[in-house]
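Chemist: here's a sequence, model it:
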Amino acid sequence: MLPSENFPPVIFLLGPTASGKSQIALDIAENFPVEIISVDSAQVYRYMDIGTAKPEPETLVRTPHHLINLIDPDQSYSAAKFRQDALKIMNEICQRNKIPLLVGGTMLYFRALQDGLSVLPPANKELRQGLEEMAKKVGWPVMHHKLSEIDKETAIRIKPTDSQRIQRALEVCYLTKQPMSSILQSRHQADFPFQVIRIALLPSDRSELHQRIAKRFETMLNRGLIDEVQLIRQQFPDLNIESPSMRCVGYRQACLYLDNVIDNKALLDMGIAATRQLAKRQLTWLRNMRTTDKLFEFDCLETNLTIKINNLLNSTIPAHLSLT
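Modeler: Prediction:
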């Protein structure tokens, strides 16, 4: 259900990786008074350009994007911080009598922005150190099993080797004396005074999307992804494969390659497979979103996609914010 029509409009442009969101956003910006806000947990990092498919520098000059290049790869960013930053920028854009156009594939950020976040306890240094010491003795798969005994729902969503998320889930369980999944289900409905137009780019043919994904990753490698990661690791020597920035799709596989863990073929195969898995998760989020939010769905493989989306926006947004 949309908020009151008295609220200013905002556009959400959602879709899986390789669905063409970035180009559609630029097309919209050519025809409507919008300002683009990136909703991408990887594009917040400086120097990570090729593997995150950031717009080219000349494109950013012509059509500025908000929330890109915010932090260094050895720093961290959260959904809560995104919500805070995005709301501030959205209000500023509306004051300029323009429309915020939020574009990206980090579905958790979209959900956090609209619905807020559950109140989870802050990190506890002593408890984390204790969990790390225990993991050194028994291994993270055993720690994952411990998590499954007290919070099965959360454990199902986390890989047995995902040390960061296992540690956080156990930490929350021990601090609150209840499963993290229960806390997340009691999410507080946040104030979000905007009228949202949700445009979802979905593939009519999953195999064609997979072809796009393969070509996309091959292009990243040809453009110098390995060199980019090597330079980043030289500049930030404390980074490792478990650092949040290096866990991004493509960067993790490049790190394994640079560490001589995998060869060229495995790098390509694993990078494509990881990107497919990301797209699958994004599509699952969108399917679930259908049950709670109104989506305007478009086939991302169509050739006349821009025209159809422009027609929708012309009929949906207020007249004084129509085509310029």
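
Chemist: hey, let's count contacts and neighbours off CA atoms from now on
Modeler: Fine.

Chemist: pretty sure R216 sits against S19.
Modeler: No. Taking C-alpha atoms under 8 Å as the contact criterion, R216 and S19 are not neighbours in contact, 10.8 Å apart.

Chemist: more neighbours, the two?
Modeler: Neighbour comparison, R216 and S19: the larger count goes to S19, with 22 against 18 (by other C-alpha atoms under 10 Å).

Chemist: how close does the residue nearest to the more buried one when sequence neighbours are not counted sit to E208?
Modeler: Residue nearest to S19 in three dimensions, not counting chain neighbours: C300, with 5.6 Å by C-alpha to C-alpha, 6 or more residues apart in numbering. Taken as C-alpha to C-alpha, to the nearest Å, the spacing of C300 relative to E208 amounts to 10 Å.

Chemist: and the strands in the stretch 101-250 of the chain, which stretches?
Modeler: 195-202 (DSSP state E, counting those that start in this stretch).

Chemist: please enumerate the helices of it.
Modeler: 107-115, 125-138, 140-150, 152-156, 163-176, 180-185, 206-223, 225-235 (DSSP state H, counting those that start in this stretch).

Chemist: redo these as JSON lines? Include distance to R198.
Modeler: Converted to JSON lines, the helices of the stretch 101-250 of the chain look like this (distance: least, C-alpha to C-alpha, whole Å):
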{"stretch": "helix 107-115", "distance to R198": "11"}
{"stretch": "helix 125-138", "distance to R198": "39"}
{"stretch": "helix 140-150", "distance to R198": "36"}
{"stretch": "helix 152-156", "distance to R198": "28"}
{"stretch": "helix 163-176", "distance to R198": "30"}
{"stretch": "helix 180-185", "distance to R198": "23"}
{"stretch": "helix 206-223", "distance to R198": "21"}
{"stretch": "helix 225-235", "distance to R198": "32"}
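
Chemist: one more, for comparison:
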Amino acid sequence: MDIANISTHGLPRIIVLGGPTAVGKTRFSLALAEAFGAEIVNYDSVQLYRHLDIGTAKPSAEERARVPHHLFDVLDPDQESNVADYMAMAHATIAEIVGRGKVPLLVGGTGMYARILVHGIFEAPPADPEIRARHRELVDAHGEAHLHAMLAEVDPELAQKFHENDVLRVSRGLEIYEQTGKALSVHQREHRFREPNYDALKIGLLRPREELYDRINQRVDQMMAQGLLDEYKELISRGYDRRLKPLQSLGYRQMQQHLFEDVPLDEAVEDMKVSTRRYAKQQISWFRKEPRLHWALAPILEQGAQQDEWRLPATVRDDIEAFIAGAPTDQLDLSWAQLDSHNVER
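Modeler: Purely as a prediction, here's the structure:
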């Protein structure tokens, strides 16, 4: 098959697969990658970290051996990382894959990473230590609500997105306004009109709500059976501070509450299920706002002759093949990806 991994607009072609946790992205991505020789690039912010395997539902070693996987296990839990760091790694990885004539298949659930990767982000000025020190003094003197009220005066749209306790983000929003004389929300709106970085076919997977929630509950039970608690204990025994951001992520936070805050294990597990369902709902809301994302009803795949054999239906294969060969997304059939996400989720 001919691969036109550069579009007629001169942009590299990529496929982006998104959707909520436990929807079935891993299985679908493996079938797609094997069918077209694509290489999977992670955009889950926690799967970047080493030693956090069970709680992040990383692809298994066997799954990763089937097709090339990138940007898994690239950071230690105590390494600081931000969106800009991820973007640098991801852009370099995509360029390397495209340079070899292969198709990058981005898979994950951190929707913000995918959006910024494709569409870019407003490049804010670097942090100003003097401004941040002044903000800390204001918080110490008047409380977190005072700083949040200051942000609401100059950027009410941004202030609505942050809780007053989120001092770091509130301070950053104020800092950008003080540095540029313009609200961050205004910068972000203006930035949306720039050209994208890639020609992307974006696919979102979804399941009916009760089915998705059942899968989430089953996944949590499976994680516990696989040894999530022991995985967390191992992280602590390695000397990692339990206050580190990766160790505060879903699953690990609940194991911490059990071990250090006297929360019974069954209550911690139930909280993990409730919190994961809430997170899945947030993911769906985010992906719904993603421009030109085509929703499909999972699992999409057809059962093969073997129990663990899954194949892409012909309609899916035809569209993906046409996109890889150079067809614009608006010329694809995509009848399999015309789902009304609002109706299905109910």
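
Chemist: C300 and E208 of the first structure: which has the busier surroundings?
Modeler: Regarding C300 of the first structure and E208, a neighbour count based on other C-alpha under 10 Å identifies C300 as having more, with 23 against 12.

Chemist: and C173 of the first structure? What does it align with in the second structure?
Modeler: With the correspondence set by TM-score structural alignment, C173 of the first structure lines up against Y177 in the second structure.

Chemist: enumerate every residue touching the nearest residue to its match once chain neighbours are set aside.
Modeler: Nearest-residue entry for Y177 of the second structure: A183, 5.1 Å, with adjacent residues in sequence omitted and distances by C-alpha to C-alpha, 6+ apart. With contact set as C-alpha atoms under 8 Å, 6 or more residues apart in numbering, A183 of the second structure has these partners: 154-155, 173, 176-177.

Chemist: so which of the helices of the stretch 101-250 of the first structure is nearest A53 of the first structure?
Modeler: If you check each of these against A53 of the first structure by C-alpha to C-alpha, helix 206-223 wins as the nearest, at 8.1 Å.

Chemist: next one: stretch 240-247 of the second structure to chain centre, how far?
Modeler: On the basis of C-alpha atoms, centre = their mean, to the nearest Å, stretch 240-247 of the second structure is displaced by 19 Å from the centre of the chain it belongs to.

Chemist: let me fix that: stretch 178-196 of the first structure
Modeler: Per C-alpha atoms, centre = their mean, the displacement of stretch 178-196 of the first structure from the mean C-alpha position of its chain is 18 Å.

Chemist: ok, stretch 198-210 of the first structure next?
Modeler: Centroid displacement of stretch 198-210 of the first structure relative to its chain, using C-alpha atoms, centre = their mean, is 17 Å.

Chemist: next: stretch 5-12 of the first structure.
Modeler: Averaged C-alpha coordinates place stretch 5-12 of the first structure at 22 Å from its chain's average position (C-alpha atoms, centre = their mean).

Chemist: give the contact list for A314 of the second structure.
Modeler: By C-alpha under 8 Å, 6+ apart, A314 of the second structure has no neighbours at all.

Chemist: ok, now which residue in the second structure is the farthest from the centroid?
Modeler: Centroid-distance maximum for the second structure: A141 at 36.9 Å, with C-alpha atoms, centre = their mean.

Chemist: wouldn't the match of C173 of the first structure be in contact with L184 here?
Modeler: Yes. Y177 of the second structure sits in contact with L184 when judged by C-alpha under 8 Å, with a separation of 6.6 Å.

Chemist: of these two, who's got more company?
Modeler: The residue with more neighbours, out of Y177 of the second structure and L184, is L184; 22 against 19, by other C-alpha under 10 Å.

Chemist: and the aligned residue in the second structure for K81 of the first structure, how far is that from S45 of the second structure?
Modeler: Taking TM-score structural alignment for the superposition, K81 of the first structure sits opposite D85 in the second structure. Computed with C-alpha to C-alpha, the distance linking D85 of the second structure and S45 of the second structure is 11 Å.

Chemist: more neighbours: which of the two?
Modeler: Between D85 of the second structure and S45, counted using other C-alpha under 10 Å, S45 has the larger neighbour count: 21 against 10.

Chemist: residues contacting that one?
Modeler: Counting by C-alpha under 8 Å, 6+ apart, the residues that S45 of the second structure touches are 110, 113.

Chemist: so which residues make contact with the helix or strand harbouring the match of K81 of the first structure?
Modeler: Element membership of D85 of the second structure, judged by DSSP states H and E, is helix 83-99. Outside of helix 83-99 of the second structure, the residues within contact range by C-alpha under 8 Å, 6+ apart are 5, 12, 39, 41, 70-71, 103-104, 113, 116-117.

Chemist: closest to F193 of the second structure among those residues?
Modeler: Comparing those against F193 of the second structure with C-alpha to C-alpha places I116 closest, at 13.1 Å.

Chemist: any idea how far A112 of the first structure is from the spatially most central residue of the first structure?
Modeler: With distances taken as C-alpha atoms, centre = their mean, the residue of the first structure nearest its centroid is T106 (1.9 Å). Here the distance between T106 of the first structure and A112 of the first structure works out to 10 Å (C-alpha to C-alpha).

Chemist: go on, T303 of the first structure?
Modeler: Spatial separation of T303 of the first structure from A112 of the first structure under the definition C-alpha to C-alpha is 32 Å.

Chemist: looking at these two, which has the bigger crowd around it?
Modeler: Taking neighbours as other C-alpha under 10 Å, T303 of the first structure and A112 compare with A112 leading, 19 against 8.

Chemist: got a list of what the aligned partner of that one in the second structure touches?
Modeler: Using TM-score structural alignment as the criterion, A112 of the first structure maps onto I116 of the second structure. Contacts for I116 of the second structure were tallied using C-alpha under 8 Å, 6+ apart; they are M87.

Chemist: with I36 of the first structure instead?
Modeler: Contact partners of I36 of the first structure, counting by C-alpha under 8 Å, 6+ apart, are 25, 29, 63-66, 100-103.
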